[in-house]
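In: this one's sequence-less:
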């Protein structure tokens, strides 16, 4: 039994195999169970070991390619792979490539292909290159067939076994939490300084987010709005583009609400996550309210 089949059978708990005739199709693998695909040529072999085949957009992975010249003369050897069919957008991009000091080799990324070539591989020798690749950030979730091409000497083949399938999973949820602080302005100023903070509690990256602050009914104007924030007088709402946030990152938008002569009572403002992508799984922390108190017609206190 060929070596690659013995390895796959040993990992049946993690890899689903469908065997039809001489074709072996590998399902998705975890990072702990890489998929190895190979091709035997009349004068050598090419083997590609994929560190993972299940990703999310933006995820890194490696492909270690080993080429062996079993012929009797020096041969040119090349290998390339892509994650999409011809004429479709690239699924991967190349971060870097590790090459041996000898024999001389080169890597490049003429999208959508990732390629390595050894122009002169001596007879009886092997060489290894490692692609450090990444799924493009806008990759659509779905299943993609790997297209592999190998060349040794004058022989080129696109048939590697087992066939490799890439799976791009939907983005991980991003739990955005909103907090709001309120600080009374200078004495007799009839102002409140607000700061709305959005924090991404993960596990995924938030690709975009919008936050609003609904101000007290007594608000007469807003000043000090940062870039990306607007104020709608009719609804007394400040709307801010809080942008993309990596897991664990925070961003704050600060501004000042102005008031005229006030009646005694409470000034209430509420910040809220208005929208974000991907899905926010926890609405419980999407809003925050702060109350300030009017002590006299010109004095405000915010506990």
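Out: Good, I have the coordinates. From a predicted model like this one, the values you see are computed outputs, not experimental measurements.

In: When you work out contacts or count neighbours from here on, use the C-alpha atoms and nothing else.
Out: Fine.

In: what's next to stretch 119-137, contact-wise?
Out: 55-78, 90-100, 103-105, 116 (C-alpha atoms under 8 Å, 6 or more residues apart in numbering).

In: here comes the other one, which I'd like you to weigh against the first:
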């Protein structure tokens, strides 16, 4: 009987011991101090995209002046390749030297904030950049994390230069106005437009063009023209006594750099009618 009591006591001890060493439920790991999600990583010039950055204060104290920060790996300038269009979830977002930041105010221990940046790709963007991101404070910084790589399509290097021609009568003279416009996207240089006043009329002067010898032809040069800009040049021709008929002046782009991608707007003409060298209509 005594032996049975001893055996039962031993069994109870074993069971109790087994209960004591049962594995505890695993605790959920804290989120990282910074994480980002990019809406799109293959991008074209002018395209907009978003970067969502979530920061978490993993420290045991409040972070004063917390900021979500975005960088380009190897110290490249993010503001030199993407433009900040807007953001939500922050007091203010702004470029700072080679990075972008979102001011969040004080961030208590364990607190989380999410910022959504909206960017637009600039035509100065390189082929690619690897993102880095970090939670910063006024006197404290957390781990720097590496994010995805953004790839940018090479910006087209061309400049569409268009020409237009108008004419107005002033007595027996016709004053022609040539308009040269750069429709972009690149700056155009070394532009030349060949102009010709009508046969049967007499040369009466120019502003901004150069006459070719004693011919009816003129060269109208523009050294450089930014995208979206335009410039005007003028030349004139006059009718002699009894001159009658329909007279056509022409202009045509003959040179520019880089490549002109649209040929359909490279030339223009203007027709004016003259009666007896006195009545001129354009």
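Out: Yep, it's here. On a predicted model such as this, the values are computed, not experimentally measured, just so you know.

In: what's the TM-score for these two chains?
Out: Scored by TM-score structural alignment, normalised by the length of structure 2, the superposition of the two chains gives a TM-score of 0.63; 242 aligned residues with a C-alpha RMSD of 4.1 Å.

In: hang on, the earlier thing: put the buried members of the contacts of stretch 119-137 of structure 1 into a PyMOL selection.
Out: Selection command for PyMOL covering only the buried members of the contacts of stretch 119-137 of structure 1, criterion 16 or more other C-alpha atoms under 10 Å:
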select buried, resi 55+56+57+58+60+61+62+63+64+65+66+67+68+69+70+71+74+75+76+77+78+90+91+92+93+94+97+99+105+116
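
In: burial of the closest residue to residue 256 of structure 1 other than its chain neighbours, as a residue count?
Out: Nearest non-adjacent residue to residue 256 of structure 1, counting by C-alpha to C-alpha, 6 or more residues apart in numbering: residue 193, 4.4 Å away. Using other C-alpha atoms under 10 Å, residue 193 of structure 1 is surrounded by 19 other residues.

In: Just give me the match in structure 2 for residue 193 of structure 1.
Out: Using TM-score structural alignment, the partner of residue 193 of structure 1 in structure 2 is residue 175.

In: Whatever helix or strand that match lives in - contacts with which helices or strands?
Out: Secondary structure assignment for residue 175 of structure 2, by DSSP states H and E: strand 173-185. Applying 3 or more C-alpha pairs under 8 Å, 6 or more residues apart in numbering; DSSP states H and E, one finds that strand 173-185 of structure 2 contacts strand 159-170, strand 230-238.

In: Could you dump those strands into TSV with distance to residue 72 of structure 2 added?
Out: Output for those, formatted as TSV (distance: least, C-alpha to C-alpha, whole Å):
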stretch	distance to residue 72 of structure 2
strand 159-170	30
strand 230-238	37
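
In: okay, those, which one's buried deepest?
Out: strand 159-170 (a mean of 21; mean count of other C-alpha atoms under 10 Å).

In: Run the chain-centre distance for stretch 48-56 of structure 1.
Out: Relative to its parent chain, stretch 48-56 of structure 1 has a centroid offset of 15 Å by C-alpha atoms, centre = their mean, to the nearest Å.

In: And that stretch, end to end?
Out: 21 Å (C-alpha to C-alpha, to the nearest Å).

In: my hunch is that residue 7 of structure 1 is in a helix, does that hold up?
Out: Yes: with DSSP: H, G, I helix; E, B strand; the rest coil as the criterion, residue 7 of structure 1 is part of a helix.

In: on that earlier part again, so the match of residue 193 of structure 1 touches residue 234, yeah?
Out: Yes: counting by C-alpha atoms under 8 Å, residue 175 of structure 2 touches residue 234, with 7.1 Å between them.

In: Identify the contacts common to the two.
Out: Between them, residue 175 of structure 2 and residue 234 share no contacting residue, judged by C-alpha under 8 Å, 6+ apart.
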